[in-house]
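S.K.: This is a predicted model, with the sequence first.
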Amino acid sequence: MKFIEGGVTAAQGFTAAGIFCGIRKNKTKPDLAMIYAKTPCAAAAVYTQNLVKGAPLRVTQKNLSDGKAQAVLCNSGNANTCNADGEEKAWKMCEIAAKALNIRPQDVIVASTGVIGQVLPIEPIENAAPALAKALSRDGSESAARAIMTTDTKVKNLSVEVFVGGKPVRIGGIAKGSGMIHPNMATMLCFLTTDASILPEVLNKALHEAVNVSFNMVSVDGDTSTNDMVSIMASGLAGNETIPADSQEYNAFTEALTALCTVLAREVAGDGEGATKLLISHVTGAKSPEDARLAAKGVICSSLFKAAMFGADANWGRVLCAIGYSGAQTDIQAVDVSFASDAGKIEVCRNGAGVDFDEGLAKKILTCSEINTEITLHDGDSEATAFGCDLTYDYVKINGDYRT
């Protein structure tokens, strides 16, 4: 497996584009993205677990009930959530895309991101759709990635290549996510493509496995969004034999998909609203995978821990505190904690108690842009990794006037 350029258009059969249509007030930012497959695809998706689900998610769930899709249409600047005409507008977006691409509206994955509770103007989307379809190209992944960004500061556009059954298979993705990001959902918008030949039910299984250890292990601020979704379309043009479930080919494909999703998840975490540091919580020695996940996420979700990391304060007590209320079954008096970065590594806790350490070195380690918190539970052989970011003054500034 290797990472390659191309994003969602790296896989055979896909084109993409992003343009400004007029939903955003800022005309310098594109706000409408499209991904198109020249043939109908196997498709699957994972959705937010928030009870308040955006209208586009409900429409997409219906459209994907047959396991097929051929296009994605996504706007930024308006989430189309909690509106009386939300589903009507989401379905209208499907019809708009279908008309522009000459496909069925039922084969469109529709998504929206931005402010909640404001009516989505459909006219800008309808007016821009023909130009957007005309702009589709094999080089359009980055423009589509920019068009789905909200408060993101970095484009998230990536792809991988892996051999499956002796054939090169490509998987690409674009993602957005900066605030209102929390585990146990898709945590953001992410659109994936692949040219693998794979059945919808097998693709769905692989996607859930990948999401569980990548996007579901991210937390920026503890808020579970209403519009978050990860979707994938498979064109089947790679020429591989159709991937069977629970096979060597399935394992190779899922490993590559997971690797791609993990890097995108890291990028989402590191680009959290106002963030200055990517935080990684790696738990080893847990009784079970679930205990490892609970402990890792407990630490990464702690506002006190995140604030300490912003201040480069080696306050390891906040790590133990978070593990204690995370729900993980562990002997807290056997826990070891170390902080590590490009500046070095320092042990701060052994057997649940503090050890003497150099505060100056700790400060130097925690001043770096990527910080690893390494936690050993000494209860078993399970491990998990969670991703997050520090909590800064700018997070409050961004969300204090996000709507206005």
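M.R.: That came through fine. Numbering: from 1, shown residues only.
S.K.: Going by C-alpha atoms from here, please, whenever you check contacts or count neighbours.
M.R.: OK.
S.K.: Would you map the helices across the protein?
M.R.: 55-63, 86-101, 123-135, 141-147, 200-213, 248-270, 289-301, 303-310, 317-325, 359-366, 393-400 (DSSP state H).
S.K.: Go ahead and measure how far the fourth one is from the middle of the chain.
M.R.: In terms of CA atoms, centre = their mean, to the nearest Å, the centre of helix 141-147 is found 15 Å from the chain centre.
S.K.: quick one, which of the helices of the chain is nearest to residue 193?
M.R.: helix 248-270 (10.0 Å; CA to CA).
S.K.: Throw the helices of the chain into JSON lines and include distance to residue 48 and mean neighbour count, thanks.
M.R.: Shown next, in JSON lines, are the helices of the chain (distance: least, CA to CA, whole Å; neighbours: other CA atoms under 10 Å):
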{"stretch": "helix 55-63", "distance to residue 48": "9", "mean neighbour count": "22"}
{"stretch": "helix 86-101", "distance to residue 48": "17", "mean neighbour count": "21"}
{"stretch": "helix 123-135", "distance to residue 48": "24", "mean neighbour count": "17"}
{"stretch": "helix 141-147", "distance to residue 48": "20", "mean neighbour count": "26"}
{"stretch": "helix 200-213", "distance to residue 48": "12", "mean neighbour count": "20"}
{"stretch": "helix 248-270", "distance to residue 48": "15", "mean neighbour count": "23"}
{"stretch": "helix 289-301", "distance to residue 48": "17", "mean neighbour count": "27"}
{"stretch": "helix 303-310", "distance to residue 48": "22", "mean neighbour count": "21"}
{"stretch": "helix 317-325", "distance to residue 48": "24", "mean neighbour count": "20"}
{"stretch": "helix 359-366", "distance to residue 48": "33", "mean neighbour count": "18"}
{"stretch": "helix 393-400", "distance to residue 48": "21", "mean neighbour count": "13"}
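S.K.: can you redo those as TSV with distance to residue 188?
M.R.: Converted to TSV, the helices of the chain look like this (distance: least, CA to CA, whole Å):
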stretch	distance to residue 188
helix 55-63	12
helix 86-101	18
helix 123-135	22
helix 141-147	13
helix 200-213	11
helix 248-270	8
helix 289-301	16
helix 303-310	20
helix 317-325	24
helix 359-366	27
helix 393-400	17
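S.K.: hold the first one in mind and look at this next one:
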Amino acid sequence: MAVNLHIPSQSDIHPVAGIEIGTAQAGIRKAGRKDLTVFRLAEGTSVAGVFTTNRFRAAPVQVCERHLAAGQGIRALVVNTGNANAGTGEPGMLAARQTCDALATLLGIRPEQVLPFSTGVILEPLPVDRITAALPAAVGDLQPGNWFDAAYGIMTTDTQPKIASQRITLGEHTVTITGISKGAGMIRPNMATMLGFLATDAGIAPGLLETLTREIAGRSFNRITVDGDTSTNDSFIIMASGASGVHVQNRDDPHFATLAQALGEAALELAQKIVRDAEGATKFITVQVDEAASSQEALKVAYAIAHSPLVKTAFYASDPNLGRILCAVGYAGIADLDVSGMRMWLGDTLVASNGGRDPGYTEEDGQRIMKESEITVRIALGRGSVSETVYTCDFSHEYVSINADYRS
């Protein structure tokens, strides 16, 4: 069951002018579910993306990168679930291109203006014939209000749809920001096994949007981890249609800071919802590292804690076996760490200081906090002024069951 994951009501999901969405059943892996999603973008929409760093990048990721680099103006996205089209060699590349060709023909655009996305089982051929056969139904379903259907349509082992939507005021204009994401396992930064699609009706200059997308991903989707596995298909896309009348050309624009902050907040909400709905998760855990000498150093410590199976299983059991956290800090890779200057808090309780257990800490305090569904671990390294935060979850029996039975 997802951990305190808020699903907004239909009335709170705001359509984005210039963006239409359609879904259909292609029968890619399971019959009777919508597993194909199409986005149609108004002409002039700026699009930027961040993708996995896994060297086994899936065919659709490679095609997306090439089509974005071509600079032809992206007009459509196509997303399938049930099959990742990864580890499929040249036939997989051909299948991804055939999908783009088919959708381009239906929409009257060029194949280079289509971005394909796939998620699901790796090392299996993409059933491209089923996808192309279902594309007319998805195109026929195109409408601005289909965000909920799309959120369900891109799910794999997710148990809940992940949607964020808000409206902000920029000068005399109302600007809409709406997005969806998917992901529950094989989640680790750079990026995690996830798809994220964020849209706004503000206009953002293409070069600025590319930089902003990388920055936003760095503070959101690249700050989550479930199991430490970096996927082959991770993709995060921001689309800016400009239909609101607001057009931001550079960082000096008076609307840039407010718009960037709102987009970042939406992306962080979507990223955190992935962790809240992680496979088998029962607890949402925030790991905050303060007083580090650098961002790299802070993240080393945060991920050492967040990736530790011993730490994660202790959280699942509500067992304040907090020496496991200190152990992870110790092997994080900071060779000159002076542990006597480090402090650790569990929730609001100081657990460790001066190189050992704090005199004021009690086992009862630890047990009380460990039973909560949302827990914060804070480490102060005493080495500088840099802080970084990572979001993770516990490991449960269900995580093993889900992944053992994934292809069944």
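M.R.: Yep, it's here. Worth saying up front: this structure is predicted, and the values here are computed from it rather than measured.
S.K.: Quick check: TM-score for this pair?
M.R.: After superposition, the two chains reach a TM-score (TM-score structural alignment, normalised by the length of the first structure) of 0.92; 397 aligned residues with a CA RMSD of 2.1 Å.
S.K.: Most remote residue from the middle of the second structure, which is it?
M.R.: The outermost residue of the second structure, judged against the average C-alpha position, is residue 359 (40.0 Å), by CA atoms, centre = their mean.
S.K.: one step back: looking at the helices of the first structure, which is nearest to residue 117 of the first structure?
M.R.: Closest among these, using CA to CA: helix 86-101, at 9.6 Å.
S.K.: and that closest one, which stretch of the second structure?
M.R.: Using TM-score structural alignment, helix 86-101 of the first structure corresponds to residues 92-107 of the second structure.
S.K.: now do stretch 396-403 of the first structure
M.R.: The alignment places stretch 396-403 of the first structure over residues 400-407 of the second structure (TM-score structural alignment).
S.K.: Show residues contacting that stretch.
M.R.: 121, 279, 280 (CA atoms under 8 Å, 6 or more residues apart in numbering).
S.K.: taking the residues you listed one by one, which sit in strands?
M.R.: residue 121 (DSSP state E).
S.K.: corresponding residue for residue 229 of the first structure in the second structure?
M.R.: So, by TM-score structural alignment, residue 229 of the first structure is matched to residue 235.
S.K.: out of everything not next to it in sequence, what's closest to that match?
M.R.: Take residue 235 of the second structure and drop its neighbours on the chain: the residue closest to it by CA to CA, 6 or more residues apart in numbering is residue 51, 4.5 Å away.
S.K.: give the contact list for residue 13 of the second structure.
M.R.: Contacts of residue 13 of the second structure by CA under 8 Å, 6+ apart are 147, 163, 164, 165, 166, 178.
S.K.: The same query, at a cut-off of 10 Å, please.
M.R.: By CA atoms under 10 Å, 6 or more residues apart in numbering, residue 13 of the second structure lies in contact with 7, 145-148, 163-167, 176-179.
S.K.: Generate a PyMOL selection restricted to the buried entries among these.
M.R.: To isolate the buried subset of the contacts of residue 13 of the second structure in PyMOL, counting by 16 or more other CA atoms under 10 Å, use the following:
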select buried, resi 145+146+147+148+163+164+165+166+176+177+178+179
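S.K.: Make JSON lines from the contacts of residue 13 of the second structure and add distance to residue 196 of the second structure to it.
M.R.: Listed next are the contacts of residue 13 of the second structure as JSON lines, based on distance: CA to CA, whole Å:
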{"residue": "7", "distance to residue 196 of the second structure": "16"}
{"residue": "145", "distance to residue 196 of the second structure": "18"}
{"residue": "146", "distance to residue 196 of the second structure": "16"}
{"residue": "147", "distance to residue 196 of the second structure": "13"}
{"residue": "148", "distance to residue 196 of the second structure": "14"}
{"residue": "163", "distance to residue 196 of the second structure": "10"}
{"residue": "164", "distance to residue 196 of the second structure": "11"}
{"residue": "165", "distance to residue 196 of the second structure": "13"}
{"residue": "166", "distance to residue 196 of the second structure": "16"}
{"residue": "167", "distance to residue 196 of the second structure": "19"}
{"residue": "176", "distance to residue 196 of the second structure": "17"}
{"residue": "177", "distance to residue 196 of the second structure": "13"}
{"residue": "178", "distance to residue 196 of the second structure": "11"}
{"residue": "179", "distance to residue 196 of the second structure": "7"}
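S.K.: returning to that earlier point: which of the contacts of stretch 400-407 of the second structure are buried, as a PyMOL select command?
M.R.: Per 16+ other CA under 10 Å, the buried members of the contacts of stretch 400-407 of the second structure correspond to this PyMOL selection:
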select buried, resi 121+279+280
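S.K.: There's contact between residue 201 of the first structure and residue 234 in this structure, I believe.
M.R.: No. Look at residue 201 of the first structure against residue 234 with CA atoms under 10 Å: they stay out of range, at 11.8 Å.
S.K.: Are there residues contacting both of the two? Which ones?
M.R.: Listed contacts common to residue 201 of the first structure and residue 234 are 42, 43, 44; contacts here mean CA under 10 Å, 6+ apart.
S.K.: Nearest to residue 284 of the first structure, out of those residues: which one, please.
M.R.: residue 44 (31.6 Å).
S.K.: Counterpart of that closest one over in the second structure?
M.R.: Counting by TM-score structural alignment, residue 44 of the first structure corresponds to residue 48 in the second structure.
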